[in-house]
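Visitor: for reference, the sequence and a predicted model appear below.
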Amino acid sequence: MKNVIFFLAVALLSAASCRSENPDDIRRIDQVLNIYIDSLGQDMLDNTLPGSYISVTMNDVDGLTDNAPVQYNLRKDESNMSFIQYTAGARRILLESLPGNKEIYRSRIALNMRKQLNDSVQSVTNDTLVLNYTLTPQVFEISTALYNGVPVFTKTPGAANVIKINK
């Protein structure tokens, strides 16, 4: 019995080591998205600034349940501007399969952002972000984005995925 287990382990390791070392066989993934939101030059994601959003939540519109939170990181860039860094988490819906092994996917994310107007009143902003992805044998990437139905991003090869929203 020990010989059979040993033989199976060697066979599995051999099969795993036969993968191609050709870098052209590896699919590049480019899906990290940085979202900046400002109003008249004010960083709306810096909750220490009066009038900025005190909280932001993201929910997957196409999630398996009504409450499907989407994870993100709130970061600051080198100029100390806050931005939402979204990597993944919203469900991707296949929209279209095209010739050449190309597929188009879509994710929809609801953003809920709250401002403190005074001691007892909060203002709530509900926005929608639609992300369109392209999948080919070479790359999986965000291709376009719409914010509240308005195009705000089109992929530029080699450039970072950055959306700047003005409120």
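Guide: Cool, got the structure.
Visitor: CA only for contacts and neighbour counts going forward, please
Guide: Fine.
Visitor: what about the helices in the protein?
Guide: Assigned by DSSP state H, the helices in the chain fall at 2-17.
Visitor: mind listing the strands for it?
Guide: 28-30, 33-39, 42-43, 53-60, 73-76, 82-86, 93-98, 102-116, 122-135, 139-147, 150-154, 162-166 (DSSP state E).
Visitor: wait, which of the ones you listed is closest to Asn22?
Guide: Asn22 lies closest, by CA to CA, to one member of the strands of the chain: strand 28-30, at 13.0 Å.
Visitor: in the closest one, what's buried?
Guide: Asp30 (16 or more other CA atoms under 10 Å).
Visitor: which residues touch Val162?
Guide: The contact partners of Val162, by CA atoms under 8 Å, 6 or more residues apart in numbering, come to 33-36, 153.
Visitor: do the same with Thr87
Guide: With contacts defined as CA under 8 Å, 6+ apart, Thr87 is in contact with 31-33, 72.
Visitor: same thing with Asn59?
Guide: Taking CA under 8 Å, 6+ apart, one finds 67-70, 90, 109-111 in contact with Asn59.
Visitor: distance from the chain centre to stretch 95-115, please.
Guide: 10 Å (CA atoms, centre = their mean, to the nearest Å).
Visitor: what residues sit buried inside stretch 60-68?
Guide: 60-63, 68.
Visitor: would a markdown table of these with distance to Pro137 be doable?
Guide: Shown next, in a markdown table, are the buried residues of stretch 60-68 (distance: CA to CA, whole Å):
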| residue | distance to Pro137 |
| --- | --- |
| Asp60 | 26 |
| Val61 | 28 |
| Asp62 | 25 |
| Gly63 | 26 |
| Ala68 | 30 |
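Visitor: below is structure B, check it against A:
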Amino acid sequence: MRNIVFGILIIFFALLSCRSGDEDSLQQIDQILHLYIKNSAGQDLLNNKTPGYFFAFPMNDINGNTNVAPVNASLKMRADSAYYIEYVAGAKRLTLDSISPDDRTYHSVIALALRRTVNNVTDTINDTLEIQYHWTPSAFQVSKVYYNHELKFTKEPGVPNVVTIVK
């Protein structure tokens, strides 16, 4: 009988230690980036029905451990048939500044090679994408995005991370 009570107490304390605790202590993560590429007429250059569209967009982590450090990104389509490149994560994040132990800025730098066919010849446009992240104990989120060293996005609360590039 004593072994049964002891076993029940062990199970009770094991279950008690597994509970999640305060839900407010969870860190919010917002790191998904949507990259739209259009021409000056507003046409979607990721759509294969647009003349001069980009058929490939390999991404390489400039801060990677090797010279060739591919970064995963995928081509997605919205309900209105607009295409975009979705980047979630994968490039190495380096510390830009550390204001305090509870407030840091990181960044990733990605080489983006946009490929298209012009007059039956493959043309590659090499661009740079820098993503800055802001970290606090309560949130980790994209804070700024630079495209070819030009600021294209600054985070606003509740707004998705969407960058539109005009080529």
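Guide: That came in fine, so what should we check first? This one's a predicted model, so the numbers in the text were calculated from it and none came from an experiment.
Visitor: TM-score of the superposition?
Guide: Overlay of the two chains. TM-score (TM-score structural alignment, normalised by the length of structure 1): 0.87; 158 aligned residues with a CA RMSD of 2.0 Å.
Visitor: which single one of the contacts of Thr87 of structure 1 is nearest to Val130 of structure 1?
Guide: Leu33 (12.1 Å).
Visitor: circling back to that earlier point, hmm, which of the contacts of Val162 of structure 1 are common to structure 2?
Guide: Contacts conserved in structure 2 for those, using both residues aligned by TM-score structural alignment, their matches' CA atoms under 8 Å: 33-36, 153.
Visitor: so which two of these are the farthest from each other?
Guide: Going by CA to CA, the pair spanning the kept ones among the contacts of Val162 of structure 1 furthest: Tyr36 and Phe153, at 12.2 Å.
Visitor: next, show the common contact partners of these two.
Guide: 162-163.
Visitor: settle this for me: Glu130 of structure 2 is touching Ser143, isn't it.
Guide: No - assessed by CA atoms under 8 Å, Glu130 of structure 2 is found out of contact with Ser143, at 10.9 Å.
Visitor: export the strands of structure 1 to CSV and tack on distance to Ala16 of structure 1?
Guide: Compiled in CSV, these are given as follows (distance: least, CA to CA, whole Å):
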stretch, distance to Ala16 of structure 1
strand 28-30, 21
strand 33-39, 33
strand 42-43, 49
strand 53-60, 36
strand 73-76, 35
strand 82-86, 32
strand 93-98, 30
strand 102-116, 27
strand 122-135, 25
strand 139-147, 23
strand 150-154, 38
strand 162-166, 37
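Visitor: tell me which element Leu9 of structure 2 is part of?
Guide: Using DSSP states H and E, Leu9 of structure 2 sits in helix 2-17.
Visitor: which pair in the buried residues of stretch 60-68 of structure 1 has the greatest spatial separation?
Guide: Asp62 and Ala68 (8.5 Å).
Visitor: OK, contacts around the nearest residue to Ile165 of structure 2 once chain neighbours are set aside?
Guide: With sequence-adjacent residues excluded and distances taken as CA to CA, 6 or more residues apart in numbering, Ile165 of structure 2 is closest to Ile37, at 4.7 Å. Residues near Ile37 of structure 2 by CA under 8 Å, 6+ apart: 44-46, 84, 164-167.
Visitor: same check, this time on Val32 of structure 1
Guide: By CA under 8 Å, 6+ apart, the neighbours of Val32 of structure 1 are 85-88, 161.
Visitor: buried subset of the residues you listed?
Guide: Using 16+ other CA under 10 Å, the buried members of the contacts of Val32 of structure 1 are 85-86, 161.
Visitor: mind putting the residues you listed into a markdown table with distance to Phe6 of structure 1?
Guide: Shown next, in a markdown table, are those (distance: CA to CA, whole Å):
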| residue | distance to Phe6 of structure 1 |
| --- | --- |
| Gln85 | 46 |
| Tyr86 | 44 |
| Asn161 | 48 |
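Visitor: which of these lies closest to Leu98 of structure 1?
Guide: Of all those, Asn161 has the smallest distance to Leu98 of structure 1: 23.8 Å, by CA to CA.
Visitor: which residue in structure 2 aligns with that closest one?
Guide: Using TM-score structural alignment, the partner of Asn161 of structure 1 in structure 2 is Asn161.
Visitor: thought that match was touching Lys155?
Guide: Yes - Asn161 of structure 2 is within contact range of Lys155, at 7.1 Å (criterion: CA under 8 Å).
Visitor: overlap in contacts, the two.
Guide: Common neighbours of Asn161 of structure 2 and Lys155 (CA under 8 Å, 6+ apart) are Val142.
Visitor: contacting residues around the closest residue to Asn101 of structure 1 other than its chain neighbours?
Guide: Nearest residue to Asn101 of structure 1 in three dimensions, chain neighbours excluded: Thr136, at 5.9 Å (CA to CA, 6+ apart). By CA under 8 Å, 6+ apart, Thr136 of structure 1 lies in contact with 100-103.
Visitor: all good on my end, thank you.
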